[in-house]
Every structure is written in C-alpha cells, then in structure tokens.
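Student: quick one: sequence and predicted model below, then my questions.
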Amino acid sequence: MISLTSPASYLLTALILFAAIFGRYVLFSWSFWWLFKVSMKTQFAHRAVQTRPRKPGQDRREIGWSLLTSFIFTGIAVAILAAHQAGYTQIYTDWQAYPLVWYPVSIALVLFIHETYYYWLHRWMHRPGVYKRVHQTHHDSITTSPWTSFSFHPIESTLQAIVIPALTFVIPLHFSAVGLILLIMTVSSAINHLNTEIYPRDFNRHWLGRWLIGATHHSLHHTQFRFNYGLYFTFWDKWMKTESPDFHRLFGEKTGKRMKNEE
C-alpha cells in the first residue's frame, strides 16, 4: 500500500485508484454487453425487457457521465485511504483481529444498510423539486444498457458514494471485504441495467431470487418511475408496497421461452 506522505504519493494513488474504478466499470459493462448483446444475442433476443431503441449517442453520453462519476469515486477513495492511514477507520488487514464468522456478517450488514440508504435516497431523488437537478441524468436512459450503471449527475454520484466510506468509520471491515462489496455493487449494477433478463424461469418466485433485483425489475423503474426503487434487493419495495404490479407478469413473459442451455 502506498504511503500518503507527499503530493506525489497522493497523485500516484489517485491515478491507480481511478484506473481501478473506471477500469472495473469498463470491464464489467463491456463484458456483460458483449456476452449478452453480441456473443449470445440470438439465444437472449426474446429476453430483452424494453424493445424501444436507445437514443443516438446514448452509449457515448453514459460513458462520459461514468467517467465523471469515477473521478468523484476516486476522490472519496483517496480521502478514505488517507483517513485509514491516520487511524480513523475501522478497516483491518489482520484476519485474526475478529472471528472469521464476522467476515460474512459484516458484508451482509453493509449491504443491508446500503440498500436501506439507497432505497430512501432514491425515493427522495424522485421528488419533483429534486429529480431534475439530481436524478434526471440517470433516467435519460429509458432503455438501459450496462453502460448506464455509472451514468449519474455529479450530485447523485456523490450521494451514492458516501455511504460505504462512512460505514468504514463505524463497522470493522477487512480490507478484502471492502473490495468484495464494491465488486458486488458493480456486477449487480451491470446486471440490473443490462435490459436483458438473464435469470432463469420462475427465479422471481425462488426463495433467493425473489429478493434479488435483475434487469426486468430495474427496467420497469426506468420506464414507470414510480416503482422498484431498490439497489440490490427487493425487500424494501415489498415492505413499502412500491414493487411494480407488472413485474411478475413481465418476468414470466421474458423468461417463458426456454433457452437452449435451459432445456
């Protein structure tokens, strides 16, 4: 780990973190796009949730906003790294510092808090006086793609970025757990914005699948606006009665025809 002791070390750290953050976005967005839109396009064509064409230049605009988002994420990451080196965070590297069972518990706890924070933040961002200033940039993508996953206005990017870093000050997290949480966030966002339902038939009613958000669930948010505010999980939408009444029907329609590898 680089020691932040000089302007040069801060700059080098920022460059490394930016490469990791933006590179992670490009890697997973491109991978999901290529796999389901190019390599297996024929097998998954019937699973496209929205058939409305994307706007001209939409990919370019989304990547541009995502580039700016990555700069914001990088700035916050550098600040947290500096705070950690100063001894202010609860991030640890010694596996013996806490019982091993705490590792999965800490990840689950952070994901639950993040989900809760995001659900209520998301509903607030849909308030008329807030939406145009903060959230409309993301909703410019009515028909989404994996490139949409980081496409936010800078205010929204900042609001989204602060919660996990803030939790590192109060919840003990192994260094690798932080990385795993960020990986889950990136993969989940790419899947949710894919606009192609990749989960199997009846997964929306499976004991696990009924709690996970996928492309059908989140695509309905981009077209209906008033439903499906969750990030990773559906439980807040279920508890607050904000899950789209069209979700189960649409999921069934998109997954009703078997793919070759499901037969």
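Tutor: Done, it's in. Numbers count the residues shown, from 1 in each chain.
Student: could you use CA atoms for every contact and neighbour count after this?
Tutor: Fine.
Student: and the strands in the stretch 51-200 of the chain?
Tutor: 91-92, 173-174 (DSSP state E, counting those that start in this stretch).
Student: please identify the deepest-packed of those.
Tutor: Comparing those by mean neighbour count (mean count of other CA atoms under 10 Å), strand 173-174 ranks first with a mean of 23.
Student: please convert the strands of the stretch 51-200 of the chain to TSV, extending it with distance to His221.
Tutor: Formatted as TSV, the strands of the stretch 51-200 of the chain follow (distance: least, CA to CA, whole Å):
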stretch	distance to His221
strand 91-92	35
strand 173-174	32
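Student: where do the helices of this protein begin and end?
Tutor: 7-34, 41-44, 58-85, 102-125, 128-134, 136-139, 154-161, 163-167, 175-192, 215-224, 235-239, 247-255 (DSSP state H).
Student: how about the third one: buried residues?
Tutor: This points to helix 58-85. By neighbour count on 16 or more other CA atoms under 10 Å, the buried set for helix 58-85 is 58-59, 61-74, 76-78, 80-82, 84.
Student: same question, the fourth one
Tutor: By neighbour count, and taking 16+ other CA under 10 Å as the criterion, the buried residues in helix 102-125 are 103, 106-107, 110-111, 114-116, 118-119, 121-123, 125.
Student: the last one now?
Tutor: Taking 16+ other CA under 10 Å as the neighbour-count basis, helix 247-255 is seen to contain the buried residues 247-248, 251-252, 254-255.
Student: same check, this time on the fifth one
Tutor: By neighbour count, with 16+ other CA under 10 Å as the criterion, the buried positions of helix 128-134 are 131, 134.
Student: just checking, what packs against it?
Tutor: helix 102-125, helix 154-161 (3 or more CA pairs under 8 Å, 6 or more residues apart in numbering; DSSP states H and E).
Student: and here is the other one:
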Amino acid sequence: MERIAGYEPADAIPMLPPTLRGGPRKALRTVWDLVWMTMWPYGFVYAGLAALVWNVFTPAMERMERFAVGWIAEIYLRNVVLLLVSAGGLHLWLYVRRAQGKDYKYDYRWPRKRSRRFLWRSQTRDNMFWALTSGAFFWTAYEALLLWAYANDHIARVDWGDGPGWVVYLLAMTVVPFFLVTAWFYVTHRLLHTRPLYRWAHYLHHKNVNTGPWSGLSMHPVEHLLYFSTVLFFMVIPVSPFVVILTNLFTAMDPARGHCGFDRFEIGYGRTMPAGTYYHDLHHKYFECNYGLQVIPIDAWMGTWHDGSPEAHERMRARLEATRR
C-alpha cells in the first residue's frame, strides 16, 4: 500500500486528535475550538441556507399533513438543484475549468477520462447518477417523513417563538447536528466496512480513490439509507423543522467539499480558504483508516487514526498485516 503523490498540508501533519485532558480550562478551550472549526465558515453558510430553504423553498405545513406526490416532488427537485449548484459548481470550477490547476490537490493525477470501473466508463457521470438519483431520493424521503410527522404532531416540535429559553435551546441545536452527523457517520461507516456490507454496498463509494466533488454522494442505495438516517434522532429529540433541514443540508452538501480533492480554494489576491478534508482523503487512498472525522476523534480511541505522517502509514501497514495472519 504505497503512498500516493500529491499535496500534503505539511503545517498540519501530524494531525493530532483533539483532547479534553489538561484541566477544565483547557477542555473548555478545546470544545470552543472544535465548535468554531465546525461552524466557521461553512457551518454558518449551511445554517443560513437552511433558514432560506425552510422559510422560502419548503412547502407549507398544511400541505404536508398527507403524503402526496406534489409536495414531495417539489422537495426532491429543490434538493437536486442544491446538489447541482454545490457539487456541480465545484466540479465545474476545479475539474472542468481547472481554475487553480493542481495547486493544493491531494492527488496530482486528474481522474481518468475513461474507466471500466464506472457506469458509462465515466467517473463523473457515474458519481452524478448515484448522487442525483439514490442520494437525492433518500435525502428527500427522510425529510418528507419528518416534515409529515411534524405536520401531524406525531413528534414533538420546538419553534423559535416558544420563548427565550427555547431560543437558546434551538441555537444550541443549530450546532449539535454537525457533531451528531459526525458521530453517526463513524458508526454507520464502520458498519459499512464489514465484509458483507462492503462487498454489497460500500465498494461503490470506494471506487473513487482519486475523488472529486460528485464522489461525496456517490453511494449504493443501502449506504444512502444509512447515511441520511441521522435525522431519525429528531423523532425523539424535540427540535424545529429548521434543524432537520439543516442536518440534511449538511449531510447532503458537505461531501462535495469534503471530497473535492483539494485542500484549499484559491479565492484571489493570494488568499485561500479551507476546501477538502485531508483526513478523509487519506481514507479514500488507503481504505482502512480514518473512518470518522477529526472533530470527534473516535479513530484515535480505536487505533485507526492516520495523522498523515510516514510513521502513521507504517503503523497502518503493520496493523493490516497483523490482521491478515
């Protein structure tokens, strides 16, 4: 399992897992840093977008009291448009126009134009197909189920106008989904790496070694069923429908950035901003490491944390060789 040539964020290697050790002040500082890292800038973008989607581009609750093709189709089409704008926009900028060349690209190779591994021998078309069909379907299905349940008072709901205390609660619950999605992602991802589910479903996502924006939601329907299931927690945790939409937006749209294949976006005048996730890119390159995400260091606790260093790579190789004996 050789290392693949590409950009490595040397200033961030080794990627150390966050820790709450060192006393209360250090623990609080770590928690604050994790919240800020999660929310700035993209968490705030998703929260703002979720507010817009909930207030402008979501059918009225009265219509959602009964399942009907009309309002569900509206949500599906809205979700498809959001994917086309997010994943499609990044693909156009980074891979069609190649606006920043290979600067900050994790894998210096461009995706192969033709490969039998993918539908129509095209990685992009294959990825788009799975994202826009199965991905958008399960995103819509979970959202429609929860909104229908809210419309019929089948599950508890909290709104911004319910009082100052509930406003504080909902502000906190605007942050919680990012960590909830991350924790649940680790659980479902490890499950998908068991031999039966990997061969049946997860192999499809891992056909993408040299990932691009559309790779993020390129999954088998079984994987989409698990991946989007985070919102089911809100059937027992009272929140606003806005929080459900925020959770789904983050779950559906952030993979385009996380799999874009670049560490930084060049935004002009010598400035850059965070782009992909080197931590998860290592998982796509080497498969048996970094099953979760950095903000909740479950991989460190389970011995599968790859910090990007040559030493970590050798430890991973030794661990895999030991399991094969």
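Tutor: Structure's in. What do you need? This one's a predicted model, so the numbers in the text were calculated from it and none came from an experiment.
Student: out of the strands of the stretch 51-200 of the first structure, nearest to Lys241 of the first structure?
Tutor: Relative to Lys241 of the first structure, the nearest member of the strands of the stretch 51-200 of the first structure by CA to CA is strand 173-174, separated by 32.7 Å.
Student: give the aligned range of the closest one in the second structure.
Tutor: Aligned by TM-score structural alignment, strand 173-174 of the first structure falls on residues 239-240 of the second structure.
Student: pick out the residue closest to the middle of the first structure.
Tutor: Ser189 (3.3 Å; CA atoms, centre = their mean).
Student: I figured that one hits Ser145, correct?
Tutor: No - between Ser189 of the first structure and Ser145 there is no contact under CA atoms under 8 Å: 10.0 Å.
Student: quick check: the gap between the residue nearest to the centre of the first structure and Gln224 of the first structure.
Tutor: Counting by CA to CA, to the nearest Å, the gap from Ser189 of the first structure to Gln224 of the first structure is 19 Å.
Student: and for Thr5 of the first structure?
Tutor: Per CA to CA, Thr5 of the first structure is found 50 Å from Gln224 of the first structure.
Student: how about Val105 of the first structure?
Tutor: The gap separating Val105 of the first structure from Gln224 of the first structure is 35 Å, by CA to CA.
Student: cool, and Gln85 of the first structure?
Tutor: Taking CA to CA as the measure, Gln85 of the first structure falls 45 Å from Gln224 of the first structure.
Student: cool, and Tyr118 of the first structure?
Tutor: Relative to Gln224 of the first structure, and taking CA to CA, Tyr118 of the first structure is found at 18 Å.
Student: and if you look at Glu197 of the first structure?
Tutor: In terms of CA to CA, Glu197 of the first structure sits 17 Å off from Gln224 of the first structure.
Student: next one: Ile76 of the first structure
Tutor: 32 Å.
Student: repeat for His193 of the first structure
Tutor: 15 Å.
Student: the two: which is more packed in?
Tutor: More neighbours surround His193 than the other of His193 of the first structure and Gln224, with 27 against 13 (other CA atoms under 10 Å).
Student: corresponding residue for the more buried one in the second structure?
Tutor: Superposed on the second structure with TM-score structural alignment, His193 of the first structure falls opposite His259.
Student: pretty sure its match sits against Asp281.
Tutor: Yes - judged on CA under 8 Å, His259 of the second structure makes contact with Asp281 at a distance of 7.1 Å.
Student: so what sits against both of these two?
Tutor: Thr211 (CA atoms under 8 Å, 6 or more residues apart in numbering).
Student: how many neighbouring residues does Val26 of the first structure have?
Tutor: Val26 of the first structure: 17 surrounding residues under other CA under 10 Å.
Student: now it: how far from Asn228 of the first structure?
Tutor: Taking CA to CA, one finds Val26 of the first structure at 26 Å from Asn228 of the first structure.
Student: could you do Leu111 of the first structure as well?
Tutor: For Leu111 of the first structure, the distance to Asn228 of the first structure - CA to CA - is 17 Å.
Student: contacting residues for the equivalent of His306 of the second structure over in the first structure?
Tutor: Aligned by TM-score structural alignment, His306 of the second structure pairs with Ser244 of the first structure. Counting by CA under 8 Å, 6+ apart, Ser244 of the first structure touches 217, 220, 227-228.
Student: run the last query once more with 10 Å
Tutor: Residues in contact with Ser244 of the first structure (CA atoms under 10 Å, 6 or more residues apart in numbering) are 217-218, 220-221, 224-229, 237-238.
Student: quick check: Thr42 of the first structure vs Phe233 of the first structure, distance?
Tutor: From Thr42 of the first structure to Phe233 of the first structure the distance is 29 Å (CA to CA).
Student: neighbours around Asp237 of the first structure, how many?
Tutor: With other CA under 10 Å as criterion, Asp237 of the first structure counts 17.
Student: contacts only, for the counterpart of Trp130 of the second structure in the first structure.
Tutor: For Trp130 of the second structure, the aligned position in the first structure is Trp65, judged by TM-score structural alignment. Applying CA under 10 Å, 6+ apart to Trp65 of the first structure gives the contacts 137-138, 147-148, 150-154, 157.
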